[in-house]
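>>> what follows is a protein structure lacking sequence information:
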């Protein structure tokens, strides 16, 4: 997900996205532990997307002050 796409969403939508991504990341970690993970690069992508979302939410919070 690009930063432009993230900025177009509301905070509620972003919070839902974070929850979904964290759940997916948990499942990928579980797959990695059992040796069933095929695409380990997906974990890195999810972590970066979560960071992008949190960055945009932080920018919005600072702008609101």
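Received the coordinates, thanks. Keep in mind that this is a model prediction, so the values were computed, not measured.

>>> switch to C-alpha atoms for all contacts and neighbour counts from now on
Noted.

>>> hey, where'd the helices end up in the chain?
Assigned by DSSP state H, the helices in the chain fall at 3-7, 11-34, 41-64.

>>> residue closest to the middle of this structure?
In the chain, the residue lying closest to the centroid (Cα atoms, centre = their mean) is residue 50, at 2.6 Å.

>>> once you drop chain neighbours, what's closest to that residue?
Using Cα to Cα, 6 or more residues apart in numbering and skipping the chain neighbours, the partner closest in space to residue 50 is residue 18 (6.1 Å).

>>> gap between residue 42 and residue 8?
Residue 42 is 23 Å from residue 8, where distance means Cα to Cα, to the nearest Å.

>>> okay, pairing it with this:
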């Protein structure tokens, strides 16, 4: 998701997105370690999405 769209979300929506992405990363890591993950790039994309959301949250907390 683009940072511009993330900045339009409410803090509660951002927090929900963080929880969801962390859960996805956890599941993808388990699949990767057991050899069930076919597309390893999905893990990288999910981690980067999580970093984007956390960056927007951090920007807001520093602005306050």
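That came through fine. This structure is a prediction, so every number in the text was calculated from the model and none was measured.

>>> before we move on, back to that, which one of residue 42 and residue 8 of the first structure is surrounded by more residues?
More neighbours surround residue 42 than the other of residue 42 of the first structure and residue 8, with 14 against 10 (other Cα atoms under 10 Å).

>>> counterpart of the more buried one in the second structure?
Applying TM-score structural alignment, one finds that residue 42 of the first structure aligns to residue 42 in the second structure.

>>> from residue 8 of the second structure, how far out is the closest residue to that match other than its chain neighbours?
Of all residues not flanking residue 42 of the second structure in the chain, residue 28 sits nearest, at 8.0 Å (Cα to Cα, 6+ apart). Separation of residue 28 of the second structure from residue 8 of the second structure (Cα to Cα): 28 Å.

>>> equivalent analysis for residue 59 of the second structure, please.
For residue 59 of the second structure relative to residue 8 of the second structure (Cα to Cα), the value is 13 Å.

>>> over to residue 60 of the second structure?
Residue 60 of the second structure is 11 Å from residue 8 of the second structure, by Cα to Cα.

>>> for residue 26 of the second structure, same thing?
26 Å.

>>> go on, residue 20 of the second structure?
Residue 20 of the second structure is 18 Å from residue 8 of the second structure, by Cα to Cα.

>>> do the same with residue 57 of the second structure
For residue 57 of the second structure, the distance to residue 8 of the second structure - Cα to Cα - is 11 Å.

>>> ok, residue 58 of the second structure next?
14 Å.
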